[in-house]
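Undergrad: Following is a predicted model, sequence given first.
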Amino acid sequence: MVPVHLVLFGKARELLSNASERNLNVPRVLKCQQLRQLIFHEMIQELSSIEKSCMLALNQEYIGNHNDEITISAHSEIAVIPPISGG
């Protein structure tokens, strides 16, 4: 497990009482879908209702295909990015 910094935006932040960040420990190597499962359903279940509409970014790069394997370094930043709206 490696420590990571989770950054929350928009609706994700609202669901956690406007908390903008969390520190978590995640496996060093896993598939994108496994990371989503960990964040949205195991570690921060309050976010499960918005999982399908959110993107994840690792160190400011979007994480794409659910089956891709990713390697996460200690102290990496993972962002939860819900759909952006505005006018």
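TA: That came through fine.

Undergrad: from here on, contacts and neighbour counts on C-alpha atoms
TA: Fine.

Undergrad: ok, which stretches of the chain are strands?
TA: 2-8, 21-26, 29-31, 55-58, 61-62, 69-71, 76-81 (DSSP state E).

Undergrad: Which of these sits closest to residue 40?
TA: Closest approach to residue 40 among the strands of the chain is made by strand 76-81 (9.6 Å; Cα to Cα).

Undergrad: Does anything pack onto that closest one? Which helices or strands?
TA: strand 2-8, helix 10-15, strand 55-58 (3 or more Cα pairs under 8 Å, 6 or more residues apart in numbering; DSSP states H and E).

Undergrad: again, only using 6 Å
TA: strand 2-8, strand 55-58 (3 or more Cα pairs under 6 Å, 6 or more residues apart in numbering; DSSP states H and E).

Undergrad: for comparison:
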Amino acid sequence: MFLHCKLIMNSSGCRSSEVKGNTVRTCDREECVYSRAAFMKSEVLVLYFAKSAELTGIKSETISVQSELSTLQLWQELEKLHPKLSAVRDQVVLAVRQEYVSLGDQRVILRDGDEVAIIPPLSGG
């Protein structure tokens, strides 16, 4: 069953579009395939620990972000909300659904209710 979505026109000139499952397709060429999640938003719970909680002044919050984005884009969204987080950017690790993810180009697909944790660096003694 196909559902109609917004018309997408890409560089190859494809103009027809349809939604099937989790993918928006405009023709059958590989360059015409887009993820529907890139156009949607999700409400996620962000957990702040240690220094990140100190910098934000909160331990958790629910935010609305694009459903599909890179981990760097996710971090940038958090920095927009809490500019002081930039102080720990190179020191923290993110966990999405309790799985560590590196900060960079790695793509994540978020669903409503997912947890994103800001994990401080581990220190020993």
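TA: Now that the structure is in, tell me what you want to look at. On a predicted model such as this, the values are computed, not experimentally measured, just so you know.

Undergrad: Report the TM-score for the pair.
TA: Overlay of the two chains. TM-score (TM-score structural alignment, normalised by the length of the first structure): 0.87; 85 aligned residues with a Cα RMSD of 1.4 Å.

Undergrad: among the strands of the first structure, which is the most enclosed?
TA: strand 76-81 (a mean of 21; mean count of other Cα atoms under 10 Å).

Undergrad: so that strand corresponds to what in the second structure?
TA: Using TM-score structural alignment, the residues of the second structure aligned to strand 76-81 of the first structure are 114-119.

Undergrad: So what does residue 55 of the second structure match up with in the first structure?
TA: Match for residue 55 of the second structure (TM-score structural alignment): residue 15.

Undergrad: Report the separation between its match and residue 45 of the first structure.
TA: 10 Å (Cα to Cα, to the nearest Å).

Undergrad: next one: residue 2 of the first structure
TA: For residue 2 of the first structure relative to residue 45 of the first structure (Cα to Cα), the value is 20 Å.

Undergrad: same question, residue 12 of the first structure
TA: For residue 12 of the first structure, the distance to residue 45 of the first structure - Cα to Cα - is 11 Å.

Undergrad: more crowded one of the two?
TA: residue 12 (23 against 13; other Cα atoms under 10 Å).

Undergrad: Could you list the buried residues of stretch 40-47 of the first structure?
TA: Neighbour-count burial for stretch 40-47 of the first structure, with 16 or more other Cα atoms under 10 Å as criterion, is recorded at 40, 47.

Undergrad: Could you tell me how far that stretch lies from the centre of the chain?
TA: Stretch 40-47 of the first structure has its C-alpha centroid displaced from the chain centroid by 10 Å (Cα atoms, centre = their mean, to the nearest Å).

Undergrad: show me the contacts for the nearest residue to residue 120 of the second structure once chain neighbours are set aside.
TA: Spatially, and ignoring its direct neighbours in sequence, residue 120 of the second structure is nearest to residue 92 (4.8 Å; Cα to Cα, 6 or more residues apart in numbering). When contacts are counted by Cα atoms under 6 Å, 6 or more residues apart in numbering, residue 92 of the second structure is found next to 119-121.
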